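Trainee: Okay, structure incoming, though there's no sequence with it:
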């Protein structure tokens, strides 16, 4: 099933809007994590001020890789304390298929709270569709009607510093489509070496119908800045016709 076919079904079932850009570009998830970060840390950043990536670049080959390597491909929104700053980001990730968030299926959404006293707390429920939307609206209206208090003001938190996304550290999955020509592999690996990125694996899949060779590379931990610089270098190589990366989330 193609991305467009899946999107059409989601729209017909009421899980995606007629204009789906807010959903597929990650903005809906970004607003949700923004509200949670505001309540938890006092961070009032709008999505324009932190990294947001949608799902439009995800393909069936990425899901197949995840399945073959006991991983799950999910769209994740994160807000967490890093020392005395808050890291906020929204993007697709590869994660352990046994993790609680990876187990969510269909339109179910999940929240993982990592606390200092009771450890990790997991919440899950329906996150899209006519019924869940109507239920949420009715619940909010009833709460407002029953309350004699004003809407909650800004939580009593000191101002927070925000972690620069370029300094975030991940392992990465790179997917390339490459012309099968002499010296292509050496050119590709030299891009990673230039930024000091160690490779964990290199897999060349069967040729595609366009006679391109799909190459999947996973890396050791490196910074987002180095990964993006490497991706740009790869995209400029003449044998490389297509390139993208997905971050590997190891903590969930």
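Mentor: Arrived safely, thanks for sending. Predicted, not measured: the structure shown is a model, and the values here were computed from it. Numbering: from 1, shown residues only.

Trainee: Every contact and neighbour count from this point should use C-alpha atoms.
Mentor: OK.

Trainee: Would you map the strands across the stretch 51-200 of the chain?
Mentor: Here the stretch 51-200 of the chain has its strands, by DSSP state E, counting those that start in this stretch, at 51-52, 71-82, 85-96, 108-114, 120-126, 161-162, 169-179, 199-204.

Trainee: Give me the neighbour count for residue 39.
Mentor: If you count neighbours by other C-alpha atoms under 10 Å, residue 39 ends up with 15.

Trainee: Also the one 4 residues further on?
Mentor: For residue 43, the number of neighbouring residues by other C-alpha under 10 Å comes to 23.

Trainee: same check, this time on the one 4 residues further on
Mentor: The criterion is other C-alpha under 10 Å. On that basis, residue 47 has 20 neighbouring residues.

Trainee: In contact with it: list those residues for me.
Mentor: In this structure, residue 47 makes contact with 27, 30, 31, 34, judged by C-alpha atoms under 8 Å, 6 or more residues apart in numbering.

Trainee: what secondary structure does the third one sit in?
Mentor: Which is residue 31. Counting by DSSP: H, G, I helix; E, B strand; the rest coil, the backbone at residue 31 sits in helix.

Trainee: That one: neighbour count?
Mentor: Residues lying near residue 31 (other C-alpha under 10 Å) number 16.

Trainee: got it, and residue 131?
Mentor: Neighbours of residue 131 using other C-alpha under 10 Å come to 11.

Trainee: Repeat that for the one 5 residues further on.
Mentor: Close neighbours of residue 136, defined as other C-alpha under 10 Å, add up to 12.

Trainee: Correct me if wrong, but residue 45 is in a helix.
Mentor: No - using three-state DSSP, the assignment for residue 45 is coil, not a helix.

Trainee: quick one, the longest helix belonging to the chain and strand 120-126 angle?
Mentor: Ranked by residue count and defined by DSSP state H, the top helix of the chain is helix 130-146. Between the axes of helix 130-146 and strand 120-126, defined by axes from the mean of the first three to the mean of the last three C-alpha atoms, to 10 degrees, the angle is 110 degrees.

Trainee: List the residues that contact residue 27.
Mentor: For residue 27, the contact set (C-alpha under 8 Å, 6+ apart) comprises 47, 52, 54.

Trainee: could the contacts of residue 47 be laid out in JSON lines, adding distance to residue 224?
Mentor: As requested, those are exported to JSON lines (distance: C-alpha to C-alpha, whole Å):
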{"residue": "27", "distance to residue 224": "21"}
{"residue": "30", "distance to residue 224": "19"}
{"residue": "31", "distance to residue 224": "23"}
{"residue": "34", "distance to residue 224": "21"}
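
Trainee: Find the residue closest to residue 198 in space, skipping its chain neighbours.
Mentor: Leaving aside its chain neighbours, residue 198 sits nearest to residue 220 (5.4 Å; criterion: C-alpha to C-alpha, 6 or more residues apart in numbering).

Trainee: One more: residue 104?
Mentor: Counting by C-alpha to C-alpha, 6+ apart, residue 104 lies nearest to residue 110, which is 7.1 Å off, once chain neighbours are set aside.

Trainee: One more to weigh against that first structure:
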């Protein structure tokens, strides 16, 4: 059988990883794919003479490569959005299969790209776009295709997980942990997409579309980062039996689908609580398979390259299939104020008699019940108010809009001397 002719767009660390995997594992890959996978052309805006292209031709015009008729597959690994999107559209319009690791273009334009692929009898593979070395896309579209999913939850950004792990295990502040992550290469010079949740929201958009048929609706996903998490919140969570993780959650409700990215208290007994460093993990609860759990490297050249090559093998075997186009109009995404969760609250209050009672009264009047509480003295000279105490409360489940009204009243109390910290709690139990 003739080799699968691959055009590689990009020559960064992931693209170099793809070349290495194809070279190092050539014999096993050919056996599984039924033929050789041969990179015959490479295009990159920057030439890198030191990289062994294995005999492939080289050019600096990625769009010309994408439009070639003599390629079976185009691999998009240039990053960014505009040129990458144009590249993918060019190849698919030409009936050429595409493999991409670009989470942004899939999250923002996935439905259009899948429709274009279908119309031209091409395949769009994007296993590498979500959690690198974890085969979560193929699991949702193949192994779990016979299931209806109750929820999908995961730690899907390694940078945020590394930072929260450093804060928990070493007592570092957010800024110190971020600086360490940057020094080790886990965070970009501009870490905004990672620490403010945008990267995770791109990935959750894809998982929500595939798992629930909710459409690729990035703009409807609730996004909150980790920059406001303080070391004391991590310590109070520990005392209460929880670990703070930055999670992506998609959950089926009667009124629609929740899709949200934010920090959450997760029970210390739950599998997700043990996922540390830059590792990613995803758990899926399905009505037939039950709970399935996937963990591994979420980023990095070789794990991402592994996912790219996996898509190439599927295409070579003709086993690749397009995910079913989501019917976004039929499955609404719920706004965050309609979401019901338990809450962790840290309320900075002057150390005065009756302060806790007044807070508890407001919560009770809003029909919010308290599950647990911690109150202890702490000096706060920066407030100029003498002594204050952090009132720490865990509540039972309540809709976000109800909690918003209650916290507005609590914040207005004269005893409250700073911003209230609010973090959602996810039990992820057998009945949750």
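Mentor: Nice, I can see it. This is a predicted model, so every value here is computed, not measured.

Trainee: TM-score for these two?
Mentor: After superposition, the two chains reach a TM-score (TM-score structural alignment, normalised by the length of the first structure) of 0.88; 251 aligned residues with a C-alpha RMSD of 2.6 Å.

Trainee: Contacts for the longest helix of the first structure, please.
Mentor: Identification of contacts with helix 130-146 of the first structure by C-alpha under 8 Å, 6+ apart yields 14, 15, 126, 127.

Trainee: Out of the residues you listed, grab the one that's most surrounded.
Mentor: Using other C-alpha under 10 Å as the neighbour test, the contacts of helix 130-146 of the first structure are led by residue 15, with 19 neighbours.

Trainee: Next, that one: secondary structure please.
Mentor: coil.

Trainee: In the stretch 101-250 of the second structure, what residue spans correspond to helices?
Mentor: Ranges of helices within the stretch 101-250 of the second structure are 103-119, 136-138, 158-170, 174-183, 192-195, 198-212, 231-239, based on DSSP state H, counting those that start in this stretch.

Trainee: Quickly compare those and say which is most buried.
Mentor: Ranked by mean neighbour count under mean count of other C-alpha atoms under 10 Å, the helices of the stretch 101-250 of the second structure are led by helix 198-212, which reaches a mean of 26.

Trainee: quick one on the thing from earlier: which of the contacts of residue 47 of the first structure still touch in the second structure?
Mentor: Retained in the second structure by both residues aligned by TM-score structural alignment, their matches' C-alpha atoms under 8 Å are the following of the contacts of residue 47 of the first structure: 30, 31, 34.

Trainee: what would the residues you listed look like in CSV with distance to residue 149 of the first structure?
Mentor: What follows is those, written out as CSV (distance: C-alpha to C-alpha, whole Å):
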residue, distance to residue 149 of the first structure
30, 28
31, 25
34, 23
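
Trainee: Out of those, which comes closest to residue 236 of the first structure?
Mentor: Proximity of those to residue 236 of the first structure (C-alpha to C-alpha) peaks at residue 30, which lies at 30.7 Å.

Trainee: ok, and the closest non-adjacent residue to the closest one?
Mentor: residue 47 (5.8 Å).

Trainee: measure that neighbour to residue 121 of the first structure for me?
Mentor: Distance of residue 47 of the first structure to residue 121 of the first structure, given as C-alpha to C-alpha, to the nearest Å: 25 Å.

Trainee: repeat for residue 233 of the first structure
Mentor: According to C-alpha to C-alpha, residue 233 of the first structure stands 41 Å off from residue 121 of the first structure.

Trainee: and if you look at residue 51 of the first structure?
Mentor: With C-alpha to C-alpha as the criterion, residue 51 of the first structure and residue 121 of the first structure are 25 Å apart.

Trainee: Now for the aligned residue in the first structure for residue 201 of the second structure: which residues touch it?
Mentor: Using TM-score structural alignment, the partner of residue 201 of the second structure in the first structure is residue 30. Applying C-alpha under 8 Å, 6+ apart to residue 30 of the first structure gives the contacts 47, 52, 77, 89, 90.

Trainee: coming back round to it: so can I have JSON lines of the helices of the stretch 101-250 of the second structure showing distance to residue 149 of the second structure?
Mentor: Listed next are those as JSON lines, based on distance: least, C-alpha to C-alpha, whole Å:
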{"stretch": "helix 103-119", "distance to residue 149 of the second structure": "20"}
{"stretch": "helix 136-138", "distance to residue 149 of the second structure": "14"}
{"stretch": "helix 158-170", "distance to residue 149 of the second structure": "25"}
{"stretch": "helix 174-183", "distance to residue 149 of the second structure": "34"}
{"stretch": "helix 192-195", "distance to residue 149 of the second structure": "27"}
{"stretch": "helix 198-212", "distance to residue 149 of the second structure": "7"}
{"stretch": "helix 231-239", "distance to residue 149 of the second structure": "29"}
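
Trainee: Out of those, which gets nearest to residue 152 of the second structure?
Mentor: Nearest to residue 152 of the second structure among these is helix 198-212; the distance by C-alpha to C-alpha comes to 7.7 Å.

Trainee: Mind reading off the mean deviation between the closest one and the first structure?
Mentor: Superposed on the first structure, helix 198-212 of the second structure shows a mean distance of 1.0 Å to its aligned residues (mean C-alpha distance after the TM-score superposition for the first structure).

Trainee: my read: residue 396 of the second structure touches residue 367, true?
Mentor: No - taking contacts as C-alpha atoms under 8 Å, residue 396 of the second structure lies outside contact range of residue 367: 10.0 Å.

Trainee: more neighbours, the two?
Mentor: Taking other C-alpha under 10 Å, residue 396 of the second structure and residue 367 do not tie; residue 396 has more neighbours (17 against 14).

Trainee: Contacts only, for the more buried one.
Mentor: Residue 396 of the second structure makes contact with 341, 342, 343, 368, 369, 370, 371, according to C-alpha under 8 Å, 6+ apart.

Trainee: how near is whichever residue in the first structure pairs up with the fifth one to residue 222 of the first structure?
Mentor: Under the alignment (TM-score structural alignment), residue 369 of the second structure maps onto residue 198 of the first structure. Distance of residue 198 of the first structure to residue 222 of the first structure, computed by C-alpha to C-alpha: 8 Å.

Trainee: Counting neighbours, go ahead and name the busier of those two.
Mentor: Per other C-alpha under 10 Å, whichever of residue 198 of the first structure and residue 222 has more neighbours is residue 222, with 18 against 15.

Trainee: The second structure: which residue goes with the more buried one?
Mentor: In the second structure, residue 222 of the first structure lands on residue 398 (TM-score structural alignment).

Trainee: ok, now residue 208 of the first structure?
Mentor: Using TM-score structural alignment as the criterion, residue 208 of the first structure maps onto residue 379 of the second structure.

Trainee: Next: residue 187 of the first structure.
Mentor: Taking TM-score structural alignment, the alignment pairs residue 187 of the first structure with residue 358 from the second structure.

Trainee: Would you check how far apart the aligned residue in the second structure for residue 60 of the first structure and residue 263 of the second structure are?
Mentor: Aligned by TM-score structural alignment, residue 60 of the first structure pairs with residue 231 of the second structure. Distance, residue 231 of the second structure to residue 263 of the second structure, by C-alpha to C-alpha: 13 Å.

Trainee: Thank you kindly, that will do.
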